[in-house]
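K.L.:
Provided below for reference: sequence and predicted model.
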Amino acid sequence: MAHDFSGFDFIIQPGWNNSGPEHWQSHWQQLLGAQRVANHEWHAPQLDDWLAALDAAVDAATQPVVVIAHSLGCATVAHYAARYGNKLAGALLVAPADVERASAPAQLQPFAPLPQVALPFATRVVASDSDPFSLPLRSARMAALWQAPLVWLRGAGHINVASGHTQWQAGLAELAALLSAIRAAQQAA
């Protein structure tokens, strides 16, 4: 089934250490003609730098913006909403990393705690029940905080290359569902 991805500018917000060439975000970047956030430091991320880079990408867009985030990128989007408000049309948040977990690497500490705020734009969270970086209860809590629908993938790990998610064609249906929700809200307004 063909999906309609027209009418939006897509921004890829990778997580810690960026997304490599085989990662689904890299494939989607090519497929969607998306812009990847140009973070200066992928290995020792600083929240202010990541927010500034995301904001620069949003400001460069010419159509309503949908951010496609993975892992630490999801926390980035939550902080972005808390700081900048409603500048996005929507966000697809995939495998949100629990930056507040006791075992979180020190490099992720600048992103904790997560803002306790509903996201002011259409959001869809896709999480795995076997994600090593976020227990199901924590993923569910993040989706509830963000007031976003939550889609569970069974046994999908961190929804990355290591768990077999390279082109991740099935994920495009989740993006299409988000876009349908955005379009419906725009028509109702």
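P.N.:
Here it is on my side, so go on.
K.L.:
Could you use CA atoms for every contact and neighbour count after this?
P.N.:
Noted.
K.L.:
Tell me the secondary structure of the residue nearest the centre of the chain, please.
P.N.:
Central residue of the chain (Cα atoms, centre = their mean): Ala69, 2.0 Å from the mean position. Three-state call for Ala69 (DSSP: H, G, I helix; E, B strand; the rest coil): strand.
K.L.:
Check the gap between His158 and Ala34 for me.
P.N.:
From His158 across to Ala34, the span is 22 Å (Cα to Cα, to the nearest Å).
K.L.:
Next: Lys87.
P.N.:
Separation of Lys87 from Ala34 (Cα to Cα): 17 Å.
K.L.:
okay, these two: which has more neighbours?
P.N.:
Neighbour count, other Cα atoms under 10 Å: between Lys87 and Ala34, Ala34 has more, with 20 against 16.
K.L.:
for that one, what are its contacts?
P.N.:
Going by Cα atoms under 8 Å, 6 or more residues apart in numbering, Ala34 touches Asp9, Phe10, Ile11, Ile12, Trp28.
K.L.:
cool, Leu119 as well?
P.N.:
Shown in contact with Leu119 (Cα under 8 Å, 6+ apart): Ala78, Ala81, Ala82, Trp146, Gln147, Ala148.
K.L.:
Quick check: the gap between the fifth one and Gln35.
P.N.:
Right, the one you point to is Gln147. Distance of Gln147 to Gln35, given as Cα to Cα: 26 Å.
K.L.:
and the comparison structure, right after this:
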Amino acid sequence: MPAHPLALPILSLPGWGGSGPGHWQSRWEALHGDQRVEQADWRQPLRGDWMMRLEETLLSRSREELPVLLVAHSLGCHLVAAWASHSRNTGRVAGAFLVAPPDLERDPLPPQLHSWRPVQRLRLPFPALLVASSNDEVYCALPQALALAEDWGAEVREAGALGHVNADSGLGDWPQGRAWLNAWAARLPASR
């Protein structure tokens, strides 16, 4: 099965702590061949380091491996926004599928996440779809997720009551999420 109807490569961007084996991102990597952008430190996520790693990954790809789709979960969504606001290589990205971004403006914020403030709210320079849960109160209530989507210029897919849309949500392979990704990606421009 192709990784994607458009045959675009997918870079997987987990959030704080990474995505364990039961997480839908890890399962998609195994099922569809999505490539994880590995960070040097998943527990002490420094925004600048994470941005540099994404930049290096994109610059290391051949023309045949571009453009890519970014599939981000949680803090990975903020990585996309922060990277896109600084990089001159955003043309290497066809679009971003952003799932369950956390509210990094809430207090108290865990000290490991302070380098992620201020939150980058510029409009993304490529199409994006933000998937938000209706009951992710611990990490990001729906109104805050919708505000991020508006600032980033992302379409919104309200996913229902899926918590933080992670392994604890019991999604398994999350076929519904992959179907949303495929349907959205099929509408992207053929080339950028």
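P.N.:
Everything's here; your move. The structure presented is a predicted model; accordingly, all values stated were derived computationally and were not measured.
K.L.:
picking that back up, can you tell me which of the contacts of Ala34 of structure 1 are in helices?
P.N.:
Trp28 (DSSP state H).
K.L.:
Closest one of the contacts of Ala34 of structure 1 to Leu178 of structure 1?
P.N.:
Nearest to Leu178 of structure 1 among these: Phe10, at 12.4 Å, using Cα to Cα.
K.L.:
I'd assumed Leu31 was in contact with that closest one.
P.N.:
No - using Cα atoms under 8 Å, Phe10 of structure 1 is not in contact with Leu31, being 10.6 Å away.
K.L.:
These two: which is more packed in?
P.N.:
Between Phe10 of structure 1 and Leu31, Phe10 has the larger neighbour count (other Cα under 10 Å), namely 25 against 10.
K.L.:
Tell me who's in contact with Leu181 of structure 2.
P.N.:
So Leu181 of structure 2 contacts Phe97 (Cα under 8 Å, 6+ apart).
K.L.:
if I line the two up, what does it land on in structure 1?
P.N.:
Aligned counterpart of Leu181 of structure 2 in structure 1: Leu175 (TM-score structural alignment).
K.L.:
what stretch of structure 1 does stretch 140-156 of structure 2 fall on?
P.N.:
Aligned by TM-score structural alignment, stretch 140-156 of structure 2 corresponds to residues 134-150 of structure 1.
K.L.:
excluding its backbone neighbours, what's nearest the aligned partner of Arg121 of structure 2 in structure 1?
P.N.:
Using TM-score structural alignment, the equivalent of Arg121 of structure 2 in structure 1 is Gln116. Excluding the flanking residues, the one nearest Gln116 of structure 1 by Cα to Cα, 6 or more residues apart in numbering is Leu145, at 6.2 Å.
K.L.:
Spit out the contact partners of that neighbour.
P.N.:
Gln116, Val117, Ala118.
K.L.:
sorry, back to before: which two from the contacts of Leu119 of structure 1 end up farthest apart in space?
P.N.:
By the measure Cα to Cα, Ala82 and Ala148 form the most distant pair in those, at 15.3 Å.
K.L.:
Look at those two and report which has more neighbours.
P.N.:
Just comparing Ala82 of structure 1 and Ala148: by other Cα under 10 Å the higher neighbour count belongs to Ala148, 21 against 17.
K.L.:
so the more buried one, which of the three states?
P.N.:
Reduced to three states by three-state DSSP, Ala148 of structure 1 is coil.
K.L.:
Ala97 of structure 1 now?
P.N.:
When classified by three-state DSSP, Ala97 of structure 1 comes out as coil.
K.L.:
Distance of it relative to Asp9 of structure 1?
P.N.:
Ala97 of structure 1 sits 24 Å away from Asp9 of structure 1, going by Cα to Cα.
K.L.:
between those two, which one's more packed in?
P.N.:
Set Ala97 of structure 1 next to Asp9 and count neighbours by other Cα under 10 Å: Ala97 wins out with 27 against 21.
K.L.:
got a list of what the aligned residue in structure 2 for that one touches?
P.N.:
With TM-score structural alignment defining the correspondence, Ala97 of structure 1 maps onto Pro102 in structure 2. Neighbouring residues of Pro102 of structure 2 by Cα under 8 Å, 6+ apart: Ser74, Leu75, Tyr139, Cys140, Ala145.
K.L.:
compared with structure 1, how much does the helix or strand where the last one lies deviate?
P.N.:
For Ala145 of structure 2, the host element (DSSP states H and E) is helix 142-152. On the superposed models, the aligned residues of structure 1 are on average 0.5 Å from helix 142-152 of structure 2, with distances taken as mean Cα distance after the TM-score superposition for structure 1.
K.L.:
Only the buried residues of that helix, if you could.
P.N.:
For helix 142-152 of structure 2, a neighbour-count test (16 or more other Cα atoms under 10 Å) marks Leu142, Gln144, Ala145, Leu146, Leu148, Ala149, Glu150, Trp152 as buried.
K.L.:
isn't Gly172 of structure 2 right up against Gly22?
P.N.:
Yes - using Cα under 8 Å, Gly172 of structure 2 is in contact with Gly22, at 6.8 Å.
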